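1. with the input below, show me the fold.
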Amino acid sequence: MLSTLTLLQFRSHRRAEIRADGRPVAIFGPNGAGKTSVLEAISLLSPGRGLRRAAAAELIRRQEEVGWKIRADINGHEVETHALPGSAREVRIDGKPAPQVALGTVAKVLWLVPSMDRLWIEGAEGRRRFLDRMTLSFVPGHAEAALDYDKAMRERNRLLKDQVQDRAWYDVLEARMAMAGGRIRAARALAVARIAAAQAGAATAFPAADLAVTGEGPEDLAAALAAGRRRDMAAGRTLEGPHRADLEAIYAEKSTPAAQCSTGEQKALLISLLLANARAVAAPVLLLDEVAAHLDSTRRAALYDEICGLSAHVWMTGTEAALFDHLGPRAQYLEVTETAGLSSLREAAP
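-> All right, here's what the predicted structure looks like:
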């Protein structure tokens, strides 16, 4: 559970303090007031660049530009992350400096934002990020494996671009990529299996999806990379491995690929997968940005009923309080307003 959250000079918030009581949190207010920024701050309590994938410099409140800070009490830990102008983001857990990847051991943070509505019909990169976010919730070490793989691959790509011929350099890097790649592959397979188990027999109003990971390359990745050096050198980059993976989804009841489903069905599949993910891990934090806007009242009510039955701590945004009427007193309500570029937040009645 996320019990307290403090934002300092973050986006349009000069200072905001939230005390949560464990119920779903419904944040409402006009577009541009700073609702999504609250969710973005929470997403930065996990490894990576958050739900907007913003650089640290982009998060600074422009009026003063003194740097930003997020503090939170989450799952019994005190977490702080901050960045000064011109500096990289830093993390402290229980008062001690920590690498970003350590955040994955403190909290499982999952999210669904409007930009993901086109996940099934756009490029594979977004689906890989979605897959790896799910995977991280099951295997905290997945972030470290991905970093190890990416670092070795960048070094290999540099050799390829420079037309370096020394086999010994490639052998070392390809062995590192194969080791990290094996961990990535195993973690992703575990995540897909856990999601499938969480969907099986679940009482839900949302459609189940059959998932498969494709394009990760052969199991003997080191041998494949060695055999493909000439081809990769011509391309100037590594052409196979876990960084080329894709996540495929089938609307199970209709046996239809997600990419061929209607917009509403694609959204329902995403919600279903996120709910399954939340059921499959212990006490996650679930961020749903504008999730109710494109659901009819029946499906919206079903979503809220399912949310209230989860062990997750759910944070949602919407433009008006009426979108959350079905929740009634089951939720905690926060209203966000903006005046002259400054966001303010207050607790509101249901």
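2. hey, let's count contacts and neighbours off CA atoms from now on
-> Noted.
3. burial count for the residue nearest to Asp117 when sequence neighbours are not counted?
-> Leaving aside its chain neighbours, Asp117 sits nearest to Lys267 (6.0 Å; criterion: CA to CA, 6 or more residues apart in numbering). For Lys267, the count of nearby residues is 23 (other CA atoms under 10 Å).
4. could you do Asp296 as well?
-> 9.
5. rewinding a little: from Trp120, how far off is the residue nearest to Asp117?
-> From Lys267 across to Trp120, the span is 10 Å (CA to CA, to the nearest Å).
6. swap in Leu221?
-> To Trp120, Leu221 is 27 Å away according to CA to CA.
7. in which helix or strand would I find the residue nearest to Asp117?
-> helix 263-280 (DSSP states H and E).
8. chain center to that helix, what's the gap?
-> Put simply, helix 263-280 sits 14 Å off its chain's centre (CA atoms, centre = their mean, to the nearest Å).
9. cool, stretch 202-222 as well?
-> 17 Å.
10. pull out the buried positions in it.
-> Using 16 or more other CA atoms under 10 Å as the burial criterion, the residues of stretch 202-222 that qualify are 205-211, 213, 216-217, 221-222.
11. for the comparison step, fold the sequence that follows:
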Amino acid sequence: MALTKITLQNFRNHAASELSDSAQFNLLVGENGAGKTNVLEAISLLSPGRGLRRAQLADLALRKTPDAEPGVFAIGASLVEQGQTSARLGTFTEPERPTRRMVRINGAEATASALSEWLAISWLTPSMDGLFTDSAGARRRFVDRMALAIEPGHAKHVTSLEAALRERNKLLETGGDARWLDAIEAQAAQHGAVVSAHRSRLIALLADELSALPPEPFARPILSYRPGGPTDVAELLASLARERRRDRAAGRALSGPHRDELDVVMAVSGHAAATCSTGEQKAMLIAITLAHGVLAASGRPSVLLLDEVAAHLDPGRRSELFRRLRIGRAQVWMTGTELAPFAEIEAEAAVWRVSNGELERL
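-> You can find the predicted model right below:
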């Protein structure tokens, strides 16, 4: 088990909700707009980043309650390992600083990156169905989210790389001090090489896990990592220095880890994922998510958030989905408008009915 006693205060349409006595399978059922996905989003914010909706903080707080502080919300959860509570994780905003997300671990102030040292969280939502036809940046974010399950410090390096590249862009534009530019490029090269190494290792592990799967019932994808430039520290540093004039004209660095790409091909047909049917793309995305769930559960406690994933699968694929989720051993949170698609696991699941931001344990 991973998370229990999850509390939401003034979050989205939840004024005060609590989910206790969770299980490996946890089901949230209710009508569309009831607040099911809001619970998943709250859980996703117990990890670095902006959560499964990538929402702005100002959009997260409940605004309908007269006594609720404007722009203020709180999310907390107990992390349970081998039957014992190992940590209390929390994230929140304060009236004095509503635009800054705060984090506490066991009551002590911490960084959002520190959350990944305790828990690995990944998700699959309907908005991700177009991942293979989306931008390369969307696929990099997808890869980086999965990499956190393997390398807890990955988020720090991604953030540092992005900050260094932004600063480099400013210096190139304004003609800043060359010595400062050298220092910024050294930071970008150092963090960039680590980011590349983490991504490459993740894709290799996923590829191995996927290679052992049958091609059906979920279309098996073949993954490969395509670097956007040099991956070695020295080579990346030399490239940044060499391409200053070109990058200044472009207004951005044209090569490096920020240009990496995830290539996906359907094993049976050999077609690029972007050219496959919508159903085939969804099946490959589920296969990747399940393979990652196995990897994530082999280290720290892990949580998998699946929004409306079962309703669009036929009975055979649903059964296989549940079977593989059991093998993965991650704690799973799923949403649906009715219980029928979850009949196979209902007896072993913790179930809540969600209605207008309120929860009822079934």
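12. now the TM-score, please.
-> Once superposed, the chains reach a TM-score of 0.94 (TM-score structural alignment, normalised by the length of the first structure), with 343 aligned residues with a CA RMSD of 1.5 Å.
13. give the other helices and strands that the helix holding Lys267 of the first structure contacts.
-> For helix 263-280 of the first structure, the packing partners by 3 or more CA pairs under 8 Å, 6 or more residues apart in numbering; DSSP states H and E come out as strand 109-112, helix 167-199, strand 209-214.
14. equivalent range in the second structure for it?
-> Aligned by TM-score structural alignment, helix 263-280 of the first structure falls on residues 278-295 of the second structure.
15. still on that earlier bit, could you point out which of the helices and strands packed on helix 263-280 of the first structure sits nearest Ala57 of the first structure?
-> strand 109-112 (22.1 Å; CA to CA).
16. following the closest one in sequence, what is the next regular element?
-> Following strand 109-112 of the first structure in sequence order, the next helix or strand is helix 124-138 (DSSP H and E).
17. how big is the offset of whatever helix or strand comes next after that next one relative to the second structure?
-> Following helix 124-138 of the first structure in sequence order, the next helix or strand is helix 142-161 (DSSP H and E). On superposition with the second structure, the mean distance recorded for helix 142-161 of the first structure (mean CA distance after the TM-score superposition for the first structure) is 1.0 Å.
18. now do helix 142-161 of the first structure: which range of the second structure does it align onto?
-> Mapping helix 142-161 of the first structure onto the second structure (TM-score structural alignment) gives residues 154-173.
19. which residues touch the nearest residue to Ala234 of the second structure once chain neighbours are set aside?
-> Of all residues beyond its chain neighbours, the one nearest Ala234 of the second structure is Ala189 (7.5 Å), with distances taken as CA to CA, 6+ apart. Taking CA atoms under 8 Å, 6 or more residues apart in numbering, we find Ala189 of the second structure in contact with 161, 233-234, 236-237.
20. now flag whichever of these is closest to Ala197 of the second structure.
-> Comparing those against Ala197 of the second structure with CA to CA places Val233 closest, at 10.7 Å.
21. any idea how far Pro152 of the second structure is from the closest one?
-> Separation of Val233 of the second structure from Pro152 of the second structure (CA to CA) stands at 21 Å.
22. is there a neighbour count for Ala343 of the second structure? I'd like the number.
-> For Ala343 of the second structure, using other CA under 10 Å, the count is 12.
23. give the aligned equivalent of it in the first structure.
-> Matched to the first structure by TM-score structural alignment, Ala343 of the second structure sits across from Asp325.
24. part of a helix, is its match?
-> Yes. Assessed with DSSP: H, G, I helix; E, B strand; the rest coil, Asp325 of the first structure lies in a helix.
25. what about it, distance to Ser297 of the first structure?
-> Per CA to CA, Asp325 of the first structure is found 10 Å from Ser297 of the first structure.
26. repeat for Leu45 of the first structure
-> According to CA to CA, Leu45 of the first structure and Ser297 of the first structure sit 32 Å apart.
27. comparing these two, which residue is more hemmed in?
-> Per other CA under 10 Å, whichever of Leu45 of the first structure and Ser297 has more neighbours is Leu45, with 26 against 14.
28. doesn't that one fall inside a strand?
-> No. Counting by three-state DSSP, Leu45 of the first structure is not part of a strand but coil.
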